[in-house]
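Student: my questions concern the predicted model and sequence given below.
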Amino acid sequence: MNIQKFTQKSVEAINDCEKLAYEYGNQEIEQEHLLVALLRQEDGLIPKLIEKMEIQKEHFVDNAERHLAARVKVSGGQVYVGQDLNKVLVHAEDEAKAMGDEYVSVEHLFLCLIKYPNKAMKEIFKEYGITRERFLQALSTVRGNQRVVSDNPEATYDTLEK
């Protein structure tokens, strides 16, 4: 995994995972941390796409945070990236390449959460009917045919929407 190939928002979300682990008292950083980090991003693409899929964002965020709060709590010790989250991070580069993108953006991370879900992600995505096809359809309305060729593509997406 080459972090230089991740967009600013992707790196921000990954860094926020560690903060969330400390906030929730988790030693293992997992997919739920990434989902909540992506959903909490101000002016982030993922919250916009959740709304584009006609999912009530506040309810979705609350549900994701409940799953995060249900994770095992451990005080002290080092935090580490769990196996399921690592799989998402590693395969996100493949997802970006498959879409013709030069950088790993938040949509690639989210697509990998859909493609390689742990038990909690399966439950959340099933409850809200989130599938790869539905997500890609929402993404195409925001992104169009643009490729991710910089580390800040969200600024370009915002311009497209206006």
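Tutor: On my side now, so go ahead.
Student: contacts, neighbours, all on C-alpha from now
Tutor: Fine.
Student: give me the element the residue of the chain positioned farthest from its centre is part of.
Tutor: For the chain, the largest distance from the centre (C-alpha atoms, centre = their mean) belongs to residue 76, which lies 26.4 Å off. Here residue 76 sits in a region with no helix or strand, counting by DSSP states H and E.
Student: what's the strand or helix carrying residue 60 in contact with?
Tutor: Under the criterion of DSSP H and E, residue 60 resides in helix 57-69. For helix 57-69, contacts defined as C-alpha atoms under 8 Å, 6 or more residues apart in numbering pick out 24, 32, 33, 35, 36, 39, 47, 50, 51, 120, 124, 128.
Student: another structure for you, compare them:
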Amino acid sequence: MNINNFTIKSQEVIQMAQQLAQEMQHPQIENEHLFKALSEIDENVLPFILKKLNVNLPMVEQILTKELESTPKVSGGELQF
């Protein structure tokens, strides 16, 4: 995967997801990392769409946090997609 083929915002989301996975000692970047990074990078797009769909944002964030916390942790090794 060549990250230079992505838009600037997409690169920021991928980098934040990678940072999040590393901070939480997860062995690979999962959809949950990308979703959380996307919601934090641009507060206008994802929350706007979810509000239009009548999604309970605090509930989604709570479930997302719980999923990330339940992901197995590892120390050392390389981070994978």
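Tutor: Yes, it's here. All values derive from a computational prediction rather than experimental measurement.
Student: which bit of the second structure covers the helix holding residue 60 of the first structure?
Tutor: Taken onto the second structure by TM-score structural alignment, helix 57-69 of the first structure occupies residues 57-69 there.
Student: likewise for stretch 122-139 of the first structure?
Tutor: Under TM-score structural alignment, there's no match for stretch 122-139 of the first structure.
Student: who touches that stretch?
Tutor: Contacts for stretch 122-139 of the first structure (C-alpha under 8 Å, 6+ apart): 49, 52, 53, 55, 60, 63, 64, 107, 111, 114, 115.
Student: swap the cut-off to 10 Å and go again
Tutor: Contacts to stretch 122-139 of the first structure, defined as C-alpha atoms under 10 Å, 6 or more residues apart in numbering, come from residues 32, 45-46, 48-56, 60, 63-64, 67, 107, 110-117, 120-121, 142-145, 157.
Student: related to what we said a few turns ago, following the helix holding residue 60 of the first structure, which helix or strand shows up next?
Tutor: Next in sequence after helix 57-69 of the first structure, counting helices and strands by DSSP H and E, comes strand 80-81.
Student: what packs against that next one?
Tutor: Strand 80-81 of the first structure sits against helix 8-24, strand 28-29, with contacts defined as 3 or more C-alpha pairs under 10 Å, 6 or more residues apart in numbering; DSSP states H and E.
Student: if any of the contacts of helix 57-69 of the first structure are buried, put those into a PyMOL selection.
Tutor: With 16 or more other C-alpha atoms under 10 Å as the criterion, this PyMOL line picks the buried residues out of those:
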select buried, resi 24+32+33+35+36+39+47+50+120+124
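Student: find the nearest non-adjacent residue to residue 20 of the second structure, please.
Tutor: Leaving out its chain neighbours, the residue that sits closest to residue 20 of the second structure by C-alpha to C-alpha, 6 or more residues apart in numbering is residue 33, at 6.7 Å.
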